[in-house]
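A.B. asks: The following comprises the amino acid sequence and a computationally predicted model.
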Amino acid sequence: MNILVIHQNFPGQFKHLAPALAEAGHRVVALTCKVKEATGWRGVEVVPYALEGKNSPELHPWLTDFETKLMRGTSCLQEAAKLKANGFEPDVILAHPGWGESLFLKDVWPEARLGLYCELYHQATREFVAFDPEFPGTSPSTDAMRLRLKNLNNRLHEEIMDAGISPTRFQADTFPAHWRERITVAHDGIDTAAVRPNPDARLDLPDGSTVTRADEVITFINRNLEPYRGYHIFMRALPDILRRRPDARVVMIGGDEVSYGRRPPGSKSWKQIFIDEVRGQIPDADWARVHFLGRVPYSRFLAMMQVSRVHVYLTYPFVLSWSLIEAMAAECAIVASATTPVLEVLEDGKTGVLVDFFDRAGLTEQVCALLDDPARRAALGRAAREFAIAQYDLKTVCLPRQIDWVTRLAQTTPRPPVT
């Protein structure tokens, strides 16, 4: 079978699936703007496409997002036409549609089956656009209308999608009901053989010291330190946590940019804004126990999880971070926000401890209570790992589900492009 994979940051969510399909004997070609020259990766032929065009300065701001996707779609279309001219005919196309690249591939190959990675359908409900009153939308009176237009890319893809896959039920359920019968829920998967507890783990810190499992380490991670992942809540809890835990080290991983939501006002990053807010409440000796690692290699991330005594995970109702399930696989004792995506994977009192997202005092209390209770930490960690293995293990659960999804996709009758 010929399989075409589309992802602007390949391999992205197809990191495990694409090479597994190649290993199974299929010809797998990936189309991406991430590389400049054709190359190979784990049995996959990686082909570049050049992004052409630029945004129109006078375009209505609500349409700028779609115009960018349109440019990616037409750029990808040109390279797809070249592949077709060279004789490549995919039986199946697997694409993350979020950047618009797959908009016109059915026009090139109408007989191909198109499977989409359905990450999120933008919602205009209060839970999504007004969850955190401290950070309202850019224009509350028109946010719902702007989000409807932001879904234009999703809606155009729905017309040509033969099947979809979502990593969590929460994400699948953001899509309209008439999509869901075509969406399979199958997580990207966690390699629980690699992400596991390690009693000998060590983590070197920026001040030259090293922490191990013998130390009291509190951990927190975001791709970028920002409100969508509760960074502001955690930072505001920090003065009390440090005061109550004089031996604790607080270790944070995350960049200074913005992955989700609004950009910060002015020139400061969200990271710096909330450091500045709480720094005056924290004595220098306590602040020396707070360590920002920035963005780190995966091995360093894993070591942080393995030395963690209590791991904190907070999120708006949004896409669930892989890091939460990785923390579960590493047998961390977790305190997390009781938001909808988290409730899908953590059970309060069994696999973790849940708190209201905005309850800083409750967060502090639960972190300190767990630090004082090694038996409870161990029980929560064991149960969390058992759940992660049973539901999210890459090799025994998730990858087989993904491969089965591709197999079933290949057997469907393709939906033609809509004119």
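C.D. replies: That came in fine, so what should we check first?
A.B. asks: rest of the way, CA atoms for contacts and neighbours
C.D. replies: Will do.
A.B. asks: Which strands and helices lie in contact with the helix or strand containing Val29?
C.D. replies: Here Val29, judged by DSSP states H and E, is contained in strand 27-32. When contacts are defined as 3 or more C-alpha pairs under 8 Å, 6 or more residues apart in numbering; DSSP states H and E, strand 27-32 packs onto strand 2-6, helix 17-23, strand 44-48.
A.B. asks: quick one: buried residues of the second one?
C.D. replies: Neighbour counts over helix 17-23 (16 or more other C-alpha atoms under 10 Å) mark Leu17, Ala18, Pro19, Ala20, Leu21, Ala22 as buried.
A.B. asks: got a list of contacts for that helix?
C.D. replies: Helix 17-23 has contacts (C-alpha atoms under 8 Å, 6 or more residues apart in numbering) with Val5, Pro11, Arg27, Val28, Trp41, Arg42, Gly43, Val44, Leu399, Gln402, Ile403.
A.B. asks: Now do the second one against Lys34, distance only.
C.D. replies: Remark: distance between Pro11 and Lys34 (C-alpha to C-alpha, to the nearest Å) = 9 Å.
A.B. asks: Equivalent analysis for the first one, please.
C.D. replies: From Val5 over to Lys34 the distance is 13 Å, taken as C-alpha to C-alpha.
A.B. asks: show me where the stretch 51-200 of the chain has strands.
C.D. replies: Using DSSP state E, counting those that start in this stretch, the strands of the stretch 51-200 of the chain run over 92-95, 113-117, 163-166, 183-185.
A.B. asks: structure B:
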Amino acid sequence: MNILFIHQNFPGQFKHLSVALARAGHHVLALTLRVKEPTNWNGVHILPYAIQRKVDQRTHPWLTDLDSKVTRAEACYTAAMRLRGTGYQPDIIIAHPGWGESMFLRDVWPKARIGIYCELYHHPGYPHVGFDPEFSRGDSPSEVLRIRMKNLNNHLHFDIAQAGLSPTNFQADTFPAEFRDKISVIHDGIDTDAIQRNQWASYTVPTGATLTRKDEVITFVNRNLEPYRGYHIFMRALPELLKARPNARVLIVGGDGVSYGARAPEGKTWKDIFIGEVRGRIPDDDWARVHFLGRIPYDKFVSLLQVSRVHVYLTYPFVLSWSLFEAMSAEAAVVASGTAPVREAIVDNETGRLIDFFNGGELVAEVDRMLDSAEARNRLGAAARAHIRETYDLKRICLPQQMEWVQSLADMTV
């Protein structure tokens, strides 16, 4: 079959599926903004396209999100029309519609079966809006309208897609019933063979010190350090955590940008804002045990998880991070917020410990207790890995299910 992937940052969530389909003998092609020149990656042919923004393009503030998506969709449509002009006809199109690119592809290839990655449907009520009062715009009546407008992109894709794919039930269940029935819940998959406990693992921090499993290492990982992932909660707990654990090293991974939610005030980053808030309460000797690592290569990230004694994961009720599952696969003992998506992955005191997202004191106490008990860490870490292997293993569970999903999509009628 001819299978076309659409993802603005390909491969993204399709990293394993696209390669598996190519290895199965299908002709796999991807359109993406990520590359500048055509290339071949693990048997997948990747073609670039670019966005041409119009001069003085102005919109109503509630339509800014849709305007951006239509601009991207137009660029992808233009690239797809060029591709159609070469005689290319995909049997299947698999798209992440989150940025809008795939919006007009039914107009290019009316007979293609389209499957979309259903990451999230936005709801204007609690807890999707107003979960964290400190950063909430939910008290504005117009906020409900703005959130509702954000779903226009989802609804435009419902009309063209035969099937959907979501990594968790929490995410799938955000979608309206009329489309939820089309969504299969299959996680992207965790390579548990590559990410597992390693007693010989080590990680060298910027100061030159090399940490191993013999050291008391606390890890905290975000793509970007921001409130949606509880960075402010973790930082505000840090002075007491360092005081309670005088031998601990705290390793913090994440960039300075924003992946979700509001941007920091102009000229600032959330990272620096909350460092500034707590730094005066942390003695220099304690601060020297805190290491901001930025974004790190994946092999170093795995090593970091393998030396972690306690991994802290906090999130709003939102999309669940891969890093949580990867930490569990590495047998890290996890202390996490008891928010809805996390409860799908962790049962309290069975595969990790759950705390109130907003309770920094509870966070410190739970990490402190975990670090004091090797028995608890070993029990929870082993159970966490067993759960990941039984439910989210890439090669044995998720990838075979994804391949079956693609075949079921192929069997559908347009």
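C.D. replies: Perfect, I can see it now. Just so it is clear, the structure is predicted and the values come from calculations on it, not from any experiment.
A.B. asks: ok so, going back, how much does the strand holding Val29 of structure 1 stray from structure 2?
C.D. replies: When structure 2 is overlaid, strand 27-32 of structure 1 sits 0.7 Å from its aligned residues on average, using mean C-alpha distance after the TM-score superposition for structure 1.
A.B. asks: Give the other helices and strands that the following helix or strand past that strand contacts.
C.D. replies: Later in the chain than strand 27-32 of structure 1, the nearest helix or strand by DSSP H and E is strand 39-41. Judged by 3+ C-alpha pairs under 8 Å, 6+ apart, the packing partners of strand 39-41 of structure 1 are strand 44-48.
A.B. asks: Show me what the strand it packs on is packed against.
C.D. replies: Using 3+ C-alpha pairs under 8 Å, 6+ apart, strand 44-48 of structure 1 sits against helix 17-23, strand 27-32, strand 39-41.
A.B. asks: what's the average per-residue distance for the longest one once overlaid on structure 2?
C.D. replies: Between helix 17-23 of structure 1 and its aligned partner residues in structure 2, the average distance after superposition works out to 0.5 Å, using mean C-alpha distance after the TM-score superposition for structure 1.
A.B. asks: Read off where that helix ends up in structure 2.
C.D. replies: Residues 17-23 of structure 2 are matched to helix 17-23 of structure 1 when aligned by TM-score structural alignment.
A.B. asks: From the chain's centroid, how far away is the matching stretch?
C.D. replies: Here the centre of stretch 17-23 of structure 2 is set off from its chain's centre by 21 Å, with C-alpha atoms, centre = their mean, to the nearest Å.
A.B. asks: for stretch 394-405 of structure 1, same thing?
C.D. replies: Distance, stretch centre to chain centre, for stretch 394-405 of structure 1: 19 Å (C-alpha atoms, centre = their mean).
A.B. asks: Start and end of it, how far apart?
C.D. replies: 15 Å.
A.B. asks: try stretch 390-402 of structure 2
C.D. replies: In stretch 390-402 of structure 2, first residue to last residue: 16 Å (C-alpha to C-alpha).
A.B. asks: What are the buried residues along it?
C.D. replies: Thr391, Tyr392, Asp393, Leu394, Lys395, Arg396, Ile397, Cys398, Leu399, Gln401, Gln402.
A.B. asks: pretty sure the first one is in contact with Leu399, am I right?
C.D. replies: Okay, so that is Thr391 of structure 2. No. If you go by C-alpha atoms under 8 Å, Thr391 of structure 2 and Leu399 don't touch, sitting 11.7 Å apart.
A.B. asks: quick revisit: closest one to Ile218 of structure 1 among the strands of the stretch 51-200 of structure 1?
C.D. replies: strand 163-166 (31.1 Å; C-alpha to C-alpha).
A.B. asks: Tell me how far Ala214 of structure 1 lies from Arg249 of structure 1.
C.D. replies: Taking C-alpha to C-alpha, one finds Ala214 of structure 1 at 12 Å from Arg249 of structure 1.
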